[in-house]
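1. From the sequence below, what's the structure:
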Amino acid sequence: MSWGCGLCALLAGGALLVLLLLRWLRADGDLTVLWAEWRGKKPENELRGKVVWVTGASSGIGEELAYQLSKIGALLAISARREDELERVKKKCLQISNLSDKEILVLRLDLTDRSSHEAATNSVLKHFGKIDVLVNNGGRSQRSLFVDTNLDVFSAIMELNYLGTISLTKHVLNHMIERRRGKIVTVSSVMGIMGAPLASGYCASKHALQGFFNSLRTELTDYPEISIINICPGPVQSKIIQNVFTEKLDKSIENSGDQSHKMPTERCVQLTLVSTANDLKEAWISDQPYLAVCYLWQYAPTWAWWLMNRMGKRRIENFKSGVDADASYSRKKK
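-> Model prediction:
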């Protein structure tokens, strides 16, 4: 009887491991994110009625954040440089939610104009009286080889993605320290964990954000109700390619390529809100193979570099031939 029970337990354990492996192969988030989605706090319970300030809200992840937050009843301040696009986003938010006009504040903001950040923060506080969540989403990506890229491009990337983000954070954090509570959510990237060709400046800015916010978190131990949350998405369907930095500041990419192979923006935002509701310190949100490479980068970085080097060659070949750089090794969507 004991041998039979042992064999059954072994088979059951093996079957469970196989199921877990199959689930992980189809995963689009790290283990803590998926667990939080299954058993954790729900965004609609945790964020309803909260004042959430989203930067970069005129397109992509920021725009979708505005839509999903409005549906669950969060009060919104939405910012970007293009005020007309923000008005478009606000109009749709009002159509799909029960929010009133006064519960969505459109606030034009240029992250590179650091002298304006204190006034912008005061405008949100004057309108709502508080800021519960700041979502640092504003920024631009890059598509250019380092050897071809002017140094002023790298300066512009750091000014926008890094310095602009921490400048705004500083003003909002002062308010959160006074209240002794709040959440600062920063949309970083899996490129803030590892590296990739054609994006050396972008990767540098995201590594800088990771280092900064991981350090800031340790400085806030006297404020346990203030959460520092880093979101690291992989490739996501958006118009980000149309607005990337290239080798020259005045040059853009005309063709954004096929986006169907990338993670849908809606899913990325769903997991971002799950991470926010559950105060996850860092969340990896990506389809395979990026998710697998993130794990490999943590535990076997030399092997991960070898794999990324092979993938990177194809990425550069695609770029030079006018194909979307991520197309060849992102999982196809059905």
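
2. CA atoms for contacts and neighbours, from now on please.
-> Will do.

3. Show me the strands in this structure, by range?
-> Taking DSSP state E as the test, the strands found in the chain are 51-55, 75-80, 104-108, 133-136, 182-187, 226-233, 282-285.

4. With distance to residue 216 as new columns, can the ones you listed be given to me in a markdown table?
-> Below are the strands of the chain laid out as a markdown table (distance: least, Cα to Cα, whole Å):
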| stretch | distance to residue 216 |
| --- | --- |
| strand 51-55 | 20 |
| strand 75-80 | 24 |
| strand 104-108 | 26 |
| strand 133-136 | 15 |
| strand 182-187 | 11 |
| strand 226-233 | 8 |
| strand 282-285 | 13 |
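
5. One more, please, to line up against the first structure:
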Amino acid sequence: MSFLEFLLLLLVLYYVVYVLLWILLDCNVALWYKSRFGVSLSSMRGQVVWITGASSGIGRALALSLARHGVKLVLSARRLEQLEQVQEECLAAARGLLATKDVLVIQMDMLDLDEHKTHLNTVLNHFHRLDVLVNNAGRSQRASWTEVEIEVDRELFELDVFAVVHLSRLVVRYFVEQNGGRGHIAATSSIAGFSPVPFSPTYCAAKHALNAYLLSLKVEMRKLDVSLFAPGPIATDFLQEAFTGSQGGKVGLSTANQKRMTAQRCGDLFAVALANKMDLTWCGLFPVNLLAYCARNPTLSKILAQLMTEKTLNKIREGKL
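-> Okay, here's the model as predicted:
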């Protein structure tokens, strides 16, 4: 075997192994590697992390993952009672690493932009610092493209994009004034943010827009860390409040008995992405992880479009395959 043939063989083996990992893992390869050999979550001990939409689902799971390693937390959402329950769970999970004053609860409506500055001041007055903002609050959607009312498009973008951008700008200005531009902005995006799925047109567009906003921020401010975490189907109550195509409508569906990643596994992976300051990561059970990789490659994306109907893609997204 010639040296060139040997190199070609190594290249083929590399891609074979990589594709196998796409199939076997529940997240992208880089995130899996960091979860095993990357920076430990204990490196974040003592940092202050603000999580919006922390009363349930991925936000709650992320808070618990960070609390176990002594990360100080700001938990915000509209539902105060649920937030206080998450606060108690975080203190229990911390096992003495956190005191009650280390987990701050703020009742907050992301759509009330006029109050964003006040909430940021509350965080800074309490902790005298902020290290990471995690924009997790948001809603999904289930609706046919042709049936979505334009008011729904506007409402979803207001919550999933514009409210996030507004709060992030305030925090970035704080990072610039206090830390010379150093800080960490993160957001819960979605695999739908780079791989469109059927029957969620406004949600897909909103996540694409959010990704573009934050990635352009990273290009503009090189000292700033920006993390986009894109989950696939997760076992949460996300669909209960999801938009439909009609103004005021809610899907109101349960994800019970569907093939979905657990919220806690998702939260653990999100925490790893934050600790390692990774720019774009994703997670999802097979075949979601494989499809996410294919969507990142234009050629594979075209092949995928030929092989799978919108019904098949929707079943995968809904955890029915």
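
6. How alike are these chains, TM-score-wise?
-> TM-score of the superposed chains, computed with TM-score structural alignment, normalised by the length of the second structure, equals 0.90; 314 aligned residues with a Cα RMSD of 2.5 Å.

7. re the thing from before, with distance to residue 320 of the first structure and mean neighbour count added, can I get the strands of the first structure in TSV?
-> Output for those, formatted as TSV (distance: least, Cα to Cα, whole Å; neighbours: other Cα atoms under 10 Å):
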stretch	distance to residue 320 of the first structure	mean neighbour count
strand 51-55	32	27
strand 75-80	31	26
strand 104-108	36	21
strand 133-136	32	24
strand 182-187	28	24
strand 226-233	25	24
strand 282-285	28	26
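
8. looking at those strands, which is closest to residue 168 of the first structure?
-> In terms of Cα to Cα, the element of these nearest to residue 168 of the first structure is strand 133-136, at 8.5 Å.

9. Next, the mean deviation of that closest one compared to the second structure.
-> On superposition with the second structure, the mean distance recorded for strand 133-136 of the first structure (mean Cα distance after the TM-score superposition for the first structure) is 0.5 Å.

10. quick one: that strand aligns where in the second structure?
-> Mapped onto the second structure using TM-score structural alignment, strand 133-136 of the first structure spans residues 132-135.

11. what comes into contact with the matching stretch?
-> 47-53, 164, 168, 171, 183-188 (Cα atoms under 8 Å, 6 or more residues apart in numbering).

12. which of the residues you listed lies closest to residue 207 of the second structure?
-> Nearest to residue 207 of the second structure among those: residue 188, at 9.0 Å, using Cα to Cα.

13. That closest one maps to what in the first structure?
-> Alignment note (TM-score structural alignment): residue 188 of the second structure maps to residue 187 of the first structure.

14. Please say which position in the second structure residue 243 of the first structure maps to.
-> In the second structure, residue 243 of the first structure lands on residue 241 (TM-score structural alignment).

15. Can you report how many residues neighbour the spatially closest residue to its match that is not a sequence neighbour?
-> Leaving aside its sequence neighbours, residue 241 of the second structure sits nearest to residue 250 (Cα to Cα, 6 or more residues apart in numbering; 5.4 Å). Using other Cα atoms under 10 Å, the number of residues around residue 250 of the second structure comes to 17.

16. Map residue 169 of the first structure across to the second structure for me.
-> In the second structure, residue 169 of the first structure lands on residue 168 (TM-score structural alignment).

17. those helices in the second structure, which residues are they?
-> With DSSP state H as the criterion, the second structure has helices at 3-24, 29-37, 57-67, 80-94, 116-127, 150-157, 163-179, 201-220, 263-275, 288-295, 298-307, 310-317.

18. what about the second one, how far off from the first structure?
-> With mean Cα distance after the TM-score superposition for the first structure, helix 29-37 of the second structure departs from the first structure by a mean of 1.7 Å once superposed.
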